[in-house]
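Undergrad: I would like the atomic coordinates for the input below:
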Amino acid sequence: MKILIIEDNPDLIQNMVSYLQEENILCETVENLFDAQDKLLGYRYDCIVLDLMLPDGNGLDILEFIKTNKIDSNVLIISAKDSLDDRLKGLDEGADDYLPKPFHLSELLARLRAIYRRTKLGGSDLISFNEITMDTGNLQATIHSKTLDLTKKEFDLLVFFFTNKNRVIGKEAIAQHLWGDYTDDLANFDFVYQHVKNLRKKIAQAGGNDYIKTVYGIGYKFDPNVS
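TA: Next up, the predicted model:
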């Protein structure tokens, strides 16, 4: 899962990032509305963790920005403003959940995972497709009940392909999803090819079908019609 944290408290940002990265969640951060809008126009995130009280305005403005620009990201509001009106307004304008401050980091993680399960995985930690089963709770994948020896990046790559099946995904988009937006500074994305190659090899060795197809000059596509 890749998230954008929009929060202006540096201590809270550091605590959230440290905790969530240990749980295999890739975090990008901004501290104001202006930078948040710039990030959202340039990159894709599974979920946005949004504070309402920001130095240059109300975080609720981001919800309208997301709607106007048709950005496909879920939103979890975090804010010390815990009045009923704020909660209702945020949810009414498109937020998926609301977590009042202060909160335990374990609850933040649970809320993020619940949103991801509900919106991306059909409400379950388990993803099953033909001979493949992926357990996003313990980061395990199996082929014909045989456990694949995947790295965290390879597992994330497999889930990313599946949740974007039938869509052509560029190498840059894959790099940004798995390694973060710092990949903008890289001269090429040859390392993506190696990770895809390793994943396909491990699936084939376990007797699985090759659903991941190369789209030459662009990237890759998970083709569920392969048999």
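Undergrad: from now on I want contacts and neighbour counts done on CA atoms only, so please keep to that.
TA: Fine.
Undergrad: quick check: residue 204 touching residue 210?
TA: Yes: A contact is recorded between residue 204 and residue 210 when judged using CA atoms under 8 Å, the distance being 6.7 Å.
Undergrad: so which helix or strand takes in residue 11?
TA: Taking DSSP states H and E as the criterion, residue 11 maps to helix 10-22.
Undergrad: which strands and helices sit next to the strand or helix carrying residue 85?
TA: Per DSSP H and E: residue 85 is located in helix 84-92. Other elements packing on helix 84-92 under the criterion 3 or more CA pairs under 8 Å, 6 or more residues apart in numbering; DSSP states H and E are strand 97-100.
Undergrad: give me the contacts around the strand it packs on.
TA: Contact partners of strand 97-100, identified using CA atoms under 8 Å, 6 or more residues apart in numbering, comprise 75-82, 87, 90-91, 108, 111, 115.
Undergrad: got it, and stretch 34-41?
TA: If you take CA under 8 Å, 6+ apart as the criterion, stretch 34-41 is touched by 6, 30, 56, 62, 65, 71.
Undergrad: switch the cut-off to 6 Å
TA: Counting by CA atoms under 6 Å, 6 or more residues apart in numbering, stretch 34-41 makes contact with residue 30, all of which sit outside it.
Undergrad: ditto for stretch 107-118
TA: Surrounding stretch 107-118, the residues in contact under the criterion CA under 6 Å, 6+ apart are 123, 124.
Undergrad: what comes up buried for that stretch?
TA: Residues 108, 109, 111, 112, 113, 114, 115, 116, 117 are the ones in stretch 107-118 that count as buried (16 or more other CA atoms under 10 Å).
Undergrad: my read is the last one is in a helix, agree?
TA: Yes: in this structure, residue 117 lies within a helix as judged by DSSP: H, G, I helix; E, B strand; the rest coil.
Undergrad: include distance to residue 35 when you put the buried residues of stretch 107-118 into JSON lines, please.
TA: Supplementary listing: the buried residues of stretch 107-118 in JSON lines, determined by distance: CA to CA, whole Å:
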{"residue": "108", "distance to residue 35": "23"}
{"residue": "109", "distance to residue 35": "24"}
{"residue": "111", "distance to residue 35": "24"}
{"residue": "112", "distance to residue 35": "22"}
{"residue": "113", "distance to residue 35": "25"}
{"residue": "114", "distance to residue 35": "27"}
{"residue": "115", "distance to residue 35": "24"}
{"residue": "116", "distance to residue 35": "24"}
{"residue": "117", "distance to residue 35": "28"}
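Undergrad: let's see this one next, to set against the first:
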Amino acid sequence: MKILIVEDDADLREITTRSLEKERYVVSQAPDYKTALRKIEDYDYDCILLDIMLPDGSGLDLLEELHALGKRTNVIILSAKDSLEDKVKGLDLGADDYLPKPYHLAELHARLKSLFRRNQREGEKKVSYGNVEVIPDHFKVAVGGKELDLNRKEYDILLYFMLRPGRLVNKTTLAESVWGDHIDQVDNFDFIYAQIKNLRKHLKEAGATVELKAVYGIGYKLVEE
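TA: This next block holds a predicted model:
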């Protein structure tokens, strides 16, 4: 899962980033309104952790920009401003949750897991397609009930497609979502080809009824055989 932290406090931003990365999230940062606006225009995120009070603007204005861009991104407001008015306005503008600062990292992790679980099919703790199951809370994969051992990026790629079965995903979008912002600036995508080749092999050898199909010149999609 890819998260953008919009926070002007450098120490809090770094502490939160390190904590999230330990939980295997892909994390990007924005210290101010201008940087955050540029990032939401250029990239997509599964969730934005958004401070309301920024040195050069309001986080609430960023929520309005997200809406104007037509992006369906989960947003958790993280702010020392805990007035009812700000909370209500943020939720009205499309925020999904509100966590006042100072916050405990454990609670932030719990809120994120709950948010992502709600976005999955019927809030289930596991994601299923064909005979493949992924349990995001424990980073586990099973094929036909038997656990499948994958490396981190193979797992991240599989989960990304399991949440979007049958949807065509271009290589750049996949790279940004699994490896982070600015990966679109690399010279080639050989690192993606290698990971997908290995993932395909693992799925086939395990007897999976789903496969990653390549669409020449565009990207990949996960389909059921």
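Undergrad: where does the TM-score land?
TA: The TM-score (TM-score structural alignment, normalised by the length of the second structure) is 0.96; 225 aligned residues with a CA RMSD of 1.2 Å.
Undergrad: before we move on, back to that, list the ones among the contacts of strand 97-100 of the first structure that fall in strands.
TA: Using DSSP state E, the members of those that fall in strands are 75, 76, 77, 78, 79.
Undergrad: circling back to that earlier point, quick one, the helix holding residue 85 of the first structure and strand 74-79 angle?
TA: Angle of helix 84-92 of the first structure versus strand 74-79, following axes from the mean of the first three to the mean of the last three CA atoms, to 10 degrees, is 170 degrees.
Undergrad: now helix 84-92 of the first structure: how far from the chain's centre is it?
TA: Relative to its chain's centre, helix 84-92 of the first structure lies at 24 Å (CA atoms, centre = their mean, to the nearest Å).
Undergrad: can you point out the buried residues in it?
TA: Neighbour-count burial for helix 84-92 of the first structure, counted by 16+ other CA under 10 Å, picks out 86, 87, 90, 91.
Undergrad: swap in stretch 128-142 of the second structure?
TA: Within stretch 128-142 of the second structure, the residues scored as buried using 16+ other CA under 10 Å are 128, 129, 130, 132, 133, 134, 136, 140, 141, 142.
Undergrad: any idea which element the last one lies in?
TA: This points to residue 142 of the second structure. Assigned by DSSP H and E, residue 142 of the second structure falls in strand 140-143.
Undergrad: and that strand, what does it pack onto?
TA: With contacts defined as 3 or more CA pairs under 6 Å, 6 or more residues apart in numbering; DSSP states H and E, the packing partners of strand 140-143 of the second structure are strand 132-135, strand 146-148.
Undergrad: which element follows the helix holding residue 11 of the first structure toward the C-terminus?
TA: Remark: after helix 10-22 of the first structure, the chain's next helix or strand is strand 26-30, criterion DSSP H and E.
Undergrad: report all helices and strands that that next one contacts.
TA: Judged by 3+ CA pairs under 6 Å, 6+ apart, the packing partners of strand 26-30 of the first structure are strand 2-6.
Undergrad: the strand it packs on against the second structure, how far on average?
TA: Here the mean offset of strand 2-6 of the first structure against the second structure after fitting is 0.5 Å, by mean CA distance after the TM-score superposition for the first structure.
Undergrad: which residues touch that strand?
TA: Outside strand 2-6 of the first structure, the residues within contact range by CA under 6 Å, 6+ apart are 25-31, 45-51.
Undergrad: now swap in stretch 199-210 of the second structure and tell me
TA: Around stretch 199-210 of the second structure, the neighbours that count as contacts under CA under 6 Å, 6+ apart are 130, 131, 143, 154, 223, 224, 225.
Undergrad: what two of these have the greatest distance between them?
TA: Comparing every pair within the contacts of stretch 199-210 of the second structure by CA to CA identifies 154 and 225 as the most remote, at 20.0 Å.
Undergrad: when those two are compared, which one has more neighbours?
TA: Shown here are residue 154 of the second structure and residue 225; by other CA atoms under 10 Å, residue 154 has more neighbours (21 against 8).
Undergrad: buried set for whatever helix or strand the more buried one lives in?
TA: In this assignment (DSSP H and E), residue 154 of the second structure forms part of helix 152-162. Under the neighbour-count criterion of 16+ other CA under 10 Å, helix 152-162 of the second structure has 153, 154, 155, 156, 157, 158, 159, 160, 161, 162 buried.
Undergrad: ditto for stretch 61-75 of the first structure
TA: Across stretch 61-75 of the first structure, burial judged by 16+ other CA under 10 Å covers 62, 63, 66, 73, 74, 75.
Undergrad: and that stretch, how far out from the chain's middle?
TA: Offset of stretch 61-75 of the first structure from its chain centre (CA atoms, centre = their mean): 15 Å.
Undergrad: where in the second structure does that stretch align, residue-wise?
TA: Counting by TM-score structural alignment, stretch 61-75 of the first structure pairs with residues 61-75 of the second structure.
Undergrad: return the residues in contact with residue 12 of the second structure.
TA: Taking CA under 6 Å, 6+ apart as the definition of contact, residue 12 of the second structure has no neighbours.
Undergrad: one more time with 10 Å, if that's ok
TA: Residues in contact with residue 12 of the second structure, defined by CA atoms under 10 Å, 6 or more residues apart in numbering, are 18, 102.
Undergrad: any idea how far residue 202 of the first structure is from residue 119 of the first structure?
TA: Taking CA to CA, to the nearest Å as the measure, residue 202 of the first structure and residue 119 of the first structure are separated by 28 Å.
Undergrad: residues contacting the nearest residue to residue 172 of the second structure once chain neighbours are set aside?
TA: The shortest distance from residue 172 of the second structure to any residue other than its chain neighbours is 5.8 Å, reached at residue 184 (CA to CA, 6 or more residues apart in numbering). The contact partners of residue 184 of the second structure, by CA under 10 Å, 6+ apart, come to 171, 172, 173, 174, 175, 176.
Undergrad: so which strand or helix has the last one?
TA: In this assignment (DSSP H and E), residue 176 of the second structure forms part of helix 171-179.
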